[in-house]
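Chemist: Give me a model of this one.
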Amino acid sequence: MEGASSIIMLVVLFAVFYFMLIRPENKRKKQAQAMRDSLKKGDTITTIGGIVGKIVTVKPDTIVIETSDDRVRMELTKWAVSTTGVQSSDTQTSKKKDEEKKDEVKETEEIPEKPADEPAAPAEEEKKD
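Modeler: Model prediction:
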């Protein structure tokens, strides 16, 4: 009985491992490959290195993108494509929102300015006990 229960536990552990780790990873790989296979001329892409560009030519294993209005062209392998569209991180988006909020607060608050001929108040020194 002791051997059978340990074999059952190993089978259960492998099943959990498969459904929690292996299967979702294979699903992500298939989605990424499908996205790379569906690339077409005119799509905007972001590479895994963070380069953003518009696809000019699609070849079986590579693509050619334009990265700016100066018509700078780069040839990349398809596996280097991270996403279609411009990818932005949440931290950049939240920083921009925070800056916009600060600008709004600055516009609504009126901070009185000190006249130039008035000296600045001296800083109080901390008293040591």
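Chemist: hey, let's count contacts and neighbours off CA atoms from now on
Modeler: Fine.
Chemist: can you count the residues close to residue 20?
Modeler: 11 (other C-alpha atoms under 10 Å).
Chemist: for residue 25, same thing?
Modeler: 13.
Chemist: Helices of this protein, residue ranges please.
Modeler: Using DSSP state H, the helices of the chain run over residues 2-17, 23-37, 90-108.
Chemist: Would you do the same for the sequence below? I want to compare the two.
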Amino acid sequence: MIATILQFGGGEGSMTPTLLMMGVMFVGFYFLMIRPQMKKQKSEKTFQETIKVGSRVVMTSGIQGRIAQVMEDGVVIETMAGKIKFEKAAISREFTQQRFPDTTEVKK
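Modeler: Presented below is the predicted three-dimensional model:
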């Protein structure tokens, strides 16, 4: 593939504009795709490491519950159906009243 790219340019010019364009594309991909994904992974990891007993969380599968026990290899989530053990990586986000208000309240 590189050989066809090198042959595609005319024989008379230098490779500097082509290499410059490829460099600009790499930098663009880095700032638009790679860097935001790395920041998201880092924030998720710090969130998963700082969870504590009693926090209400939402799992990646959509299960909501309260953390009953934190262990080294996972957590035990208490749901309406009972207690279930999950890996820490399965916790998607915290379930807070500010982000997810309780809609069962009757407004006057």
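Chemist: Report the TM-score for the pair.
Modeler: Aligned and superposed, the two chains score 0.75 in TM-score terms (TM-score structural alignment, normalised by the length of structure 2); 87 aligned residues with a C-alpha RMSD of 1.7 Å.
Chemist: just to revisit the earlier point, I'd like the helices of structure 1 written out as TSV, with distance to residue 47 of structure 1 added.
Modeler: Listed next are these as TSV, based on distance: least, C-alpha to C-alpha, whole Å:
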stretch	distance to residue 47 of structure 1
helix 2-17	31
helix 23-37	11
helix 90-108	17
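Chemist: quick one: which of the ones you listed is nearest residue 65 of structure 1?
Modeler: Residue 65 of structure 1 lies closest to helix 23-37 among the helices of structure 1, at 13.9 Å (C-alpha to C-alpha).
Chemist: what's the average distance of that closest one to structure 2?
Modeler: With mean C-alpha distance after the TM-score superposition for structure 1, helix 23-37 of structure 1 departs from structure 2 by a mean of 0.4 Å once superposed.
Chemist: tell me what the longest strand seen in structure 2 is packed against?
Modeler: Determined from DSSP state E, the single longest strand within structure 2 is strand 64-70. Secondary-structure packing of strand 64-70 of structure 2 (3 or more C-alpha pairs under 8 Å, 6 or more residues apart in numbering; DSSP states H and E): strand 56-59, strand 75-78.
Chemist: Show me what residue 28 of structure 1 aligns to in structure 2.
Modeler: Alignment note (TM-score structural alignment): residue 28 of structure 1 maps to residue 40 of structure 2.
Chemist: swap in residue 45 of structure 1?
Modeler: That one, residue 45 of structure 1, aligns with residue 57 by TM-score structural alignment.
Chemist: Please verify my assumption that that match contacts residue 99.
Modeler: No - using C-alpha atoms under 8 Å, residue 57 of structure 2 is not in contact with residue 99; the gap is 11.6 Å.
Chemist: Looking at those two, which has the bigger crowd around it?
Modeler: residue 57 (20 against 8).
Chemist: And the more buried one, how far from residue 72 of structure 2?
Modeler: 18 Å (C-alpha to C-alpha, to the nearest Å).
Chemist: With residue 56 of structure 2 instead?
Modeler: Distance from residue 56 of structure 2 to residue 72 of structure 2, by C-alpha to C-alpha: 19 Å.
Chemist: Quick one: end-to-end distance for stretch 63-82 of structure 2.
Modeler: 12 Å.
Chemist: residue contacts, the aligned partner of residue 70 of structure 2 in structure 1?
Modeler: Residue pairing (TM-score structural alignment): residue 70 of structure 2 is matched to residue 58 of structure 1. Neighbouring residues of residue 58 of structure 1 by C-alpha atoms under 8 Å, 6 or more residues apart in numbering: 39-41, 64.
Chemist: do the same with residue 74 of structure 2
Modeler: So residue 74 of structure 2 contacts 85-88 (C-alpha under 8 Å, 6+ apart).
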